[in-house]
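A.B. asks: Return atomic coordinates for the entry below.
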Amino acid sequence: MTLQADARALAPDLVSLRRELHADPELGRHLIRTQRRVLDALSGLPLEITTGRALASVTAVLRGERPGPTVLLRGDMDALPLTEDTGLPYASRVPGAMHACGHDLHTAILVGAARLLSARRRELAGSVVFMFQPDEEGTDGGGAVPMLAEGLLHASGELPVAAYALHVSSNRLPFGVFATRPGTGSAASDGLTVTVHGRGGHGASPHRAADPIPVLCEMVTALQTFVTRRFDIHDPVVLTVGIIQGGTKRNVIPDHAGFEATVRTFSRAARERVREGTATLFAGIAAAHGLTVDVDFHDGYPALVNDPAEAAFAASTVTDLFGAERFVRTPTPTPGAEDMAFVMEQVPGAFLMLGACPPDRDWATVPQNHSAQAVFDDAVLPDGAALLAELALRRLRSAQA
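C.D. replies: A predicted model of the protein is given here:
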């Protein structure tokens, strides 16, 4: 049987696993029930399996019957802190937790790839590392970094030559269509926390106090000029203030006030310029008013960068396997963030999107990923598994050429 036929034969098992995971989602790093289901799904396969110490990860190594390099395949497993509103028969039974980003599909797809490749062990000249990752959503700070610290990239005994992952989308692509692009695929996501220190007093006598609130407001508006006048539009910055806090009563000038913002950048250079520039900007505004300010720029996920050769290889593999109509080149990077970026800082790779909107719905208007109403079609599971398996097979084969 062909790889695709074998993948289709696995479909009932993959759908069953995905729906079990969907009905019983877990948040963050400690996905104990999810980890148990993955281990059960991998049971009996010729894999070397280790589990995480700092988090409930699963790392499985498949060694081919011939020597060769290593390829890494990744699937994330965690849910989001949302209460599901889809009405699905297998909807989440856990209040405040939902697989609204499709990670339950990613887990089932990676299990499918492990089964497909295990059945083709004789064809493998090298090893495949299957990375089942908790906490991609960053509930506890992200899951890729602790997996890397625990030796993920040396699980087979050597650094992988390539890494691949895919992510389903409810509304960015038509059903069954894959997409990627060379270069930056998604933004870096960092946090900015600013606290302005003044001197409190009575609202009727502001001249006897040092009011931090108007200074804070000046900083927020100055950010927009900073972004639009200091950065090239072709290397953009997206900066959104999501929290403003200050004061306790309308006639009381507080001692301090603050805000928090999310910062999205698409290059290391822009990321560093935002870090340095905001600190200088806010210090100057505070000093002009005789106040002081604390600025904390805290790193989140770096930009995800697809290796151009690996992105081209992934695109040609999709076309060969499914036809040219099943692939599109992503025109621009997404301002969303993805912690597969930490792996791809060390290993060249490609990150692909896969349209999973049910074909009877309009993919351009349905609720998007991270919505409590997001819906993903199980019919993409066999093709996702087949693609990851084929990428590994071809990449190891090409290394022997």
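A.B. asks: Please count neighbours and contacts with C-alpha atoms only from this point.
C.D. replies: Will do.
A.B. asks: quick one: contacts for V94?
C.D. replies: A23, D24, P25, T83 (C-alpha atoms under 8 Å, 6 or more residues apart in numbering).
A.B. asks: can these go into a markdown table with extra columns for neighbour count, secondary structure and distance to F266?
C.D. replies: As requested, the contacts of V94 are exported to a markdown table (neighbours: other C-alpha atoms under 10 Å; DSSP: H, G, I helix; E, B strand; the rest coil; distance: C-alpha to C-alpha, whole Å):
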| residue | neighbour count | secondary structure | distance to F266 |
| --- | --- | --- | --- |
| A23 | 19 | helix | 35 |
| D24 | 20 | coil | 35 |
| P25 | 27 | coil | 31 |
| T83 | 19 | coil | 32 |
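A.B. asks: tell me which element the residue most central in space within the chain is part of?
C.D. replies: The residue lying closest to the centre of the chain (C-alpha atoms, centre = their mean) is E338, at 2.6 Å. Counting by DSSP states H and E, no helix or strand carries E338.
A.B. asks: Here is the second sequence; please produce its structure so I can put it next to the first one:
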Amino acid sequence: MTTSLTDDPRFTGLREAAHALQPNTVALRRLLHRHPEQGLALPRTQRAVLDALAGLDLRITTGRELGSVVAVLDGGKPGPAVLLRGDMDALPLQEDTDLAFASEVDGTMHACGHDTHTAMLASAARLLHERRAELAGQVVFMFQPGEEGHHGARFMLEEGLLEAADAPVEKALALHITSKEESGVLRCRRGPIMASANMFTITVTGRGGHASMPSDACDPVPAAAAMVGALQTAVTRRISVFEPAVLTIARITAGTTSNIIPETAELEGTLRALSEETRKTMLEEIRRVCEHVGAAHGCTVAFDFTPGYPVTVNDDDVADRVLDLSSAVLGPKHTSVMPNPIMGAEDWSYVLQRVPGAMAFLGACAPGTTPADAAPNHSNRVVFDEAAFPNGVAVYAAFALDALR
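C.D. replies: As a prediction, this is how the structure comes out:
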């Protein structure tokens, strides 16, 4: 990395400006956190975003089939476009924190920090609006629903996200908050940063009977149990140790009571990989292993594979630039190269298939705890440090100012 950007006048006062907007950022975040919504239709969240952008000179459109918001800011001179994203949807989870602004919706919680992403992006829009004369081009602000398994980014692309600006989108950035890093620290890396995801269900069918006479039945439970071990072995024996893959059987269901051998057993799991080749190999291997283990037990096997998100791959040059900008704006102590990808999945991957861009992680470990001990994203107890928000706002703004010089 380099700190040669430190004295660039475009970035002067960005952190201070982001800090000045902190009351707006926190207020929007807490409003969204109290009233989380799931999926693709987020009427209350969409309304809150529109209210937060009110009064700004933006060209705003909302989704035709989903609760998205796209806002375009025109710079002082013509030029290309840059895309910034904040996702908006929550998770099906009952919140169990002591926050004064905890979720008021039963069974729904902003446990992945999408409320923080949306609030930071709205404040970045306001900050960049104040500096729009410095922009040679346009900024597209992407407020996205349905990231949590609903393919919201793909639907926004299909509805014309990349055509919202008058010029081609040349670069894109999304920030993702995490409680497992020091507050305010930004981390990014070249290449794969998040994994692909596939969900699968395996149904093993035998022949039911009395539990006291298994020889008169064909028990699918031992077959299903054998498949779990065989699949883990397949990962270690079929995939190179230098090609990460995670295969987890997360649910096994069979039977109704203690004295009945069931006819069927069902396994449900997920496959994560950092390359399409590994993903394809393992999907074929899951089918092969389970069919043969099932046959050895006299059972038949049926599969249901659900394609998830592709691998999230950062553009090398954009990732390097994000790190340089972070070092210049936040300081080297608040910037680091992420050594390894994580095996979670992101539908930002769809955008990065179309536009050179990056995802970066913003640490927000809560005060009084350490990253190692902090409840992670997707936990019912996760808490994010709001003091990290100005750093996210400043990096969003710096990225646009740099891309649209």
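A.B. asks: now for the residue nearest to the centre of the first structure: what does it line up with in the second structure?
C.D. replies: Superposed on the second structure with TM-score structural alignment, E338 of the first structure falls opposite E346.
A.B. asks: looking at it, its match is touching Y309, isn't it?
C.D. replies: Yes - between E346 of the second structure and Y309 there is a contact under C-alpha atoms under 8 Å: 6.2 Å.
A.B. asks: if I look at these two, which residues touch both of them?
C.D. replies: Joint contacts of E346 of the second structure and Y309 (C-alpha under 8 Å, 6+ apart) are S196.
A.B. asks: so when I look at G242 of the first structure, I'm seeing a strand, right?
C.D. replies: Yes - assigned with DSSP: H, G, I helix; E, B strand; the rest coil, G242 of the first structure falls within a strand.
A.B. asks: what's the closest non-adjacent residue to it?
C.D. replies: Residue nearest to G242 of the first structure in three dimensions, not counting chain neighbours: A261, with 5.5 Å by C-alpha to C-alpha, 6 or more residues apart in numbering.
A.B. asks: Unless I misread the structure, that neighbour falls within a strand.
C.D. replies: Yes - A261 of the first structure: assigned to a strand according to three-state DSSP.
A.B. asks: where's it relative to P212 of the first structure, distance?
C.D. replies: According to C-alpha to C-alpha, to the nearest Å, A261 of the first structure stands 18 Å off from P212 of the first structure.
A.B. asks: What's the residue nearest to G242 of the first structure aligned with over in the second structure?
C.D. replies: Using TM-score structural alignment, A261 of the first structure pairs with G269 in the second structure.
A.B. asks: again, but for F282 of the first structure
C.D. replies: Residue correspondence, TM-score structural alignment: F282 of the first structure in this structure matches C290 in the second structure.
A.B. asks: same thing with A54 of the first structure?
C.D. replies: By TM-score structural alignment, A54 of the first structure lines up with E65.
A.B. asks: What about that match, how many residues nearby?
C.D. replies: Residues lying near E65 of the second structure (other C-alpha atoms under 10 Å) number 11.
A.B. asks: isn't there a helix covering it?
C.D. replies: No - counting by three-state DSSP, E65 of the second structure falls outside a helix, being coil.
A.B. asks: Name the helix or strand for A309 of the first structure, please.
C.D. replies: Using DSSP H and E, A309 of the first structure falls in helix 308-322.
A.B. asks: ok so, going back, the match of E338 of the first structure: what's it in contact with?
C.D. replies: So, once contact is read as C-alpha under 8 Å, 6+ apart, E346 of the second structure ends up touching E147, M194, A195, S196, Y309, P310, V311, T312.
A.B. asks: Could you tell me how far it is located from R381 of the second structure?
C.D. replies: 22 Å.
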